[in-house]
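**Student:** I would like to see how this sequence folds:
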Amino acid sequence: MTRYARISGTGSYLPPLRLTNADMVERLAAGGVETSDEWIVERTGIRARHFVADGVFASDMAAEACRKAMDAAGVDGNEIDLIIVATSTPDMVFPSTAAILQHKLGISGCPVFDVQAVCSGFIYGLTVADAMIRTGTAKKALVVGAEVFSRLLDFSDRTTCVLFGDGAGAVVLEASDVPGILATDIHADGKHAGILCVPGHVSGGKVLGDPLLKMDGQAVFKLAVGVLEDTARAVLTKAGRSEADIDWLIPHQANIRIMQSTARKLKLPMDKVVVTVDEQGNTSAASIPLALDHAVRAGQVKKGDTLLLEGVGGGFTWGAVLLDL
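**Tutor:** Got it, this is the predicted structure:
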């Protein structure tokens, strides 16, 4: 019998603190930085984002999202035999955020690890979990994206600090004899590492380099629109499907203009694109599972729909997953 991996439950979590563009304008003005709601919306489509409170970490948000996903799937923690956390903002240098999450969920014994592919992290995590389930290494996995990007932002740089938010999204991925994940496609090109990075590290008890996010927005945009089309077409080809088979495009929620460009190239109307960037900003590895859970719970995305998930992020990394829900 052929073994497949299928999403059986979704969950997400956003911190209670919601900051509108007006809130960000006021915060930046206090530091002598000028911006406006119109400037932010025109360039990004973002109107609000959520920031965590002091003392809240990626694992805390991930735990909330996982509990909702397990509840939706009807799965108990003792049934989970794999946990993968995609994050660029781990709780600590080590152990992995996945290990901390495992303990918070009351699970023990199963393998756990983090995946670091920035905004493509959830796509990478799904790809790895799919492979492990197909080979029989796991039967029921939690794949999570969780980020606390608010702690990496330079609030003197209006071109980046207004873009990002915090949150977590999770799915339960289960072994099935019915196809779920149809095909995956992941890539990276490290020569572009400098266009989106946090160039700092810890050494001798001190932070060396610059621990705040740096981005060349134009370079990222130009690269993103090309690779997202390529990976979308690659995953469709692998699955023997076409653009006409896509019920919903659920892209990484970075910038509405990138999302619109991808939809146009795939000949998809925007009413087939799940959009949450307006209310959540860019939540990096959390953005795709957050958008997926939002769409499922809103009744947009339904069981049996064919979904194209795709993301692009620092590294430079990119990839896509085609699946039947």
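**Student:** from here on, contacts and neighbour counts on C-alpha atoms
**Tutor:** OK.
**Student:** Confirm that F94 sits in a helix.
**Tutor:** No - counting by DSSP: H, G, I helix; E, B strand; the rest coil, F94 is not part of a helix but coil.
**Student:** Pull the number of nearby residues for it.
**Tutor:** Here the number of neighbours of F94 (other C-alpha atoms under 10 Å) works out to 9.
**Student:** Same check on V207?
**Tutor:** 11.
**Student:** doesn't it fall inside a strand?
**Tutor:** Yes - according to three-state DSSP, V207 belongs to a strand.
**Student:** so who does the residue nearest to it when sequence neighbours are not counted touch?
**Tutor:** Nearest residue to V207, sequence neighbours excluded (C-alpha to C-alpha, 6 or more residues apart in numbering): H201, at 5.6 Å. Counting by C-alpha atoms under 8 Å, 6 or more residues apart in numbering, H201 touches 207-211.
**Student:** Relative to N282, how far out is the nearest residue to C197 once chain neighbours are set aside?
**Tutor:** Once flanking residues are discounted, C197 sits nearest to K214: 5.4 Å by C-alpha to C-alpha, 6+ apart. From K214 across to N282, the span is 14 Å (C-alpha to C-alpha, to the nearest Å).
**Student:** Another for comparison:
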Amino acid sequence: KIEDIDLIIFASYTPSDTIVTTGHYVQGKYNISNAKVFFVSSACSSGLNAIEIIYSFFTSQIAEKALLICADRNSTYSDDTDCVSGHLWGDGATAYFFSTESYSEKDPQIIDVTTQGLGHIGLASRAVYLNPKEDGLKMPHGKDVFIQACTYMAQNTKDIVEINGYSLDDLTFFIGHQANMRILKNVAKQLAIPEEKVLTNIQELGNTGSTGALLVLAQNIKKIARGDLICISVFGGGYSAGSCLIKIP
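**Tutor:** Presented below is the predicted three-dimensional model:
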């Protein structure tokens, strides 16, 4: 029952309200009285940051049932006339339920999740930013974003797979941050992941920010079968990065 949720996290970098967040709105709408609620933001890594926090809350037995709402409304802040990056952005949202218990034989299991702050590399604080009062959502240094994203998404995918005793060949599907197809193809080439294993929605929806990779998983959930191994790897402005390994038992 939705009323049994004891942790709600709203993950986004485009909130319409930073006080009454979407998490608090959902708590009120569904009368989820016993939940801790907060908002987390780390650009396009926000969704995986939230999953890592949920994992930590479960491990420390602070919570047992969590709701993650991940959404970005880039259209509020983007400028379609911006010839550098105005054409890239899209809007999207997902909601996921996490539990310390399984409710069916097909429940995906989080094997591992990790994130990292990368504010110390490259043009981190200048490459992509959102200033609501001035010029909105901008990416003036897309080349630096491309280089860093390709580097960290590939390395983090390799690391999380191998640390958990698998090889890249064991992956059934790879889901990268939906920034652009050039990045996804570059990462897949570095890791020798066949094109048919790479799931995307960028060509349909654009860069939907922190929810992009999670939205791809939701859209393809019917393709996933027992025994499948899925890796999500993301990169965000600021900079930030993260990866998540999922197994279908």
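**Student:** K214 and N282 of structure 1: which has the busier surroundings?
**Tutor:** N282 (28 against 20).
**Student:** got a list of what the counterpart of that one in structure 2 touches?
**Tutor:** Here N282 of structure 1 is matched to N207 in structure 2, going by TM-score structural alignment. Counting by C-alpha under 8 Å, 6+ apart, N207 of structure 2 makes contact with 88-91, 178-180.
**Student:** Likewise for I230 of structure 2?
**Tutor:** So I230 of structure 2 contacts 171-175, 245-247 (C-alpha under 8 Å, 6+ apart).
**Student:** Now name the helix or strand holding it.
**Tutor:** Assigned by DSSP states H and E, I230 of structure 2 falls within strand 229-236.
**Student:** what span of structure 1 lines up against that strand?
**Tutor:** So strand 229-236 of structure 2 sits over residues 306-313 in structure 1, by TM-score structural alignment.
**Student:** top helix in structure 2 by residue count?
**Tutor:** helix 142-163 (DSSP state H).
**Student:** mean shift between the next helix or strand after that helix and structure 1?
**Tutor:** Using DSSP H and E, the helix or strand that follows helix 142-163 of structure 2 in sequence is strand 173-176. For strand 173-176 of structure 2, the mean distance to aligned residues of structure 1 following superposition is 1.0 Å (mean C-alpha distance after the TM-score superposition for structure 1).
**Student:** in structure 2, what residues pair with stretch 96-114 of structure 1?
**Tutor:** Going by TM-score structural alignment: stretch 96-114 of structure 1 matches residues 21-39.
**Student:** what residues are up against the counterpart of G119 of structure 2 in structure 1?
**Tutor:** Taking TM-score structural alignment, the alignment pairs G119 of structure 2 with G190 from structure 1. Applying C-alpha under 8 Å, 6+ apart to G190 of structure 1 gives the contacts 315-316.
**Student:** most centrally placed residue in structure 1?
**Tutor:** Nearest residue to the geometric centre of structure 1 (C-alpha atoms, centre = their mean): A285, 2.7 Å.
**Student:** my read: it touches A146, true?
**Tutor:** Yes - the criterion here is C-alpha atoms under 8 Å, and A285 of structure 1 meets it with A146 at 6.3 Å.
**Student:** what sits in contact with each of the two?
**Tutor:** 86-87.
**Student:** Provide the aligned range in structure 1 for stretch 52-66 of structure 2.
**Tutor:** Using TM-score structural alignment, stretch 52-66 of structure 2 pairs with 127-141 in structure 1.
**Student:** So D60 of structure 1 lies in a helix, does it not?
**Tutor:** Yes - the assignment for D60 of structure 1 is a helix, going by three-state DSSP.
**Student:** how about the nearest residue to it, chain neighbours excluded?
**Tutor:** L101 is the one closest to D60 of structure 1 (C-alpha to C-alpha, 6+ apart), at 7.5 Å.
**Student:** what helices or strands is the helix or strand hosting that neighbour leaning on?
**Tutor:** Following DSSP H and E, one finds L101 of structure 1 within helix 97-104. If you count contacts as 3 or more C-alpha pairs under 8 Å, 6 or more residues apart in numbering; DSSP states H and E, helix 97-104 of structure 1 packs onto helix 58-73, strand 82-86, strand 112-115.
**Student:** Serialize the ones you listed to CSV and add fields for distance to G11 of structure 1 and mean neighbour count.
**Tutor:** Converted to CSV, those look like this (distance: least, C-alpha to C-alpha, whole Å; neighbours: other C-alpha atoms under 10 Å):
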stretch, distance to G11 of structure 1, mean neighbour count
helix 58-73, 4, 24
strand 82-86, 14, 28
strand 112-115, 19, 20
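**Student:** Need these in JSON lines (columns: distance to R264 of structure 1).
**Tutor:** Below are those laid out as JSON lines (distance: least, C-alpha to C-alpha, whole Å):
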{"stretch": "helix 58-73", "distance to R264 of structure 1": "32"}
{"stretch": "strand 82-86", "distance to R264 of structure 1": "29"}
{"stretch": "strand 112-115", "distance to R264 of structure 1": "31"}
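**Student:** V171 of structure 1 is nearest to which of the ones you listed?
**Tutor:** Nearest of those to V171 of structure 1, taken as C-alpha to C-alpha: helix 58-73 at 5.6 Å.
**Student:** Give the aligned range of the closest one in structure 2.
**Tutor:** The aligned range for helix 58-73 of structure 1 is empty, by TM-score structural alignment.
**Student:** contacting residues around that helix?
**Tutor:** 8-15, 76-77, 87, 89-91, 97-98, 100-101, 104-105, 142, 144-148, 167-172.
**Student:** ok, 6 Å please
**Tutor:** 8-13, 97, 101, 146-147, 168-171 (C-alpha atoms under 6 Å, 6 or more residues apart in numbering).
**Student:** Which single one of the residues you listed is nearest to F316 of structure 1?
**Tutor:** E147 (18.0 Å).
**Student:** Please name every helix or strand in contact with the one helix or strand the closest one maps to.
**Tutor:** For E147 of structure 1, the host element (DSSP H and E) is strand 140-148. In this structure, strand 140-148 of structure 1 packs against helix 58-73, strand 82-86, strand 166-176, with contacts taken as 3 or more C-alpha pairs under 6 Å, 6 or more residues apart in numbering; DSSP states H and E.
**Student:** Mind reading off the mean deviation between it and structure 2?
**Tutor:** Averaged out, strand 140-148 of structure 1 is 1.1 Å away (mean C-alpha distance after the TM-score superposition for structure 1).
**Student:** rewinding a little: so which of the contacts of N207 of structure 2 is the most crowded?
**Tutor:** Neighbour max across the contacts of N207 of structure 2 (other C-alpha under 10 Å) = Q178, 29 neighbours.
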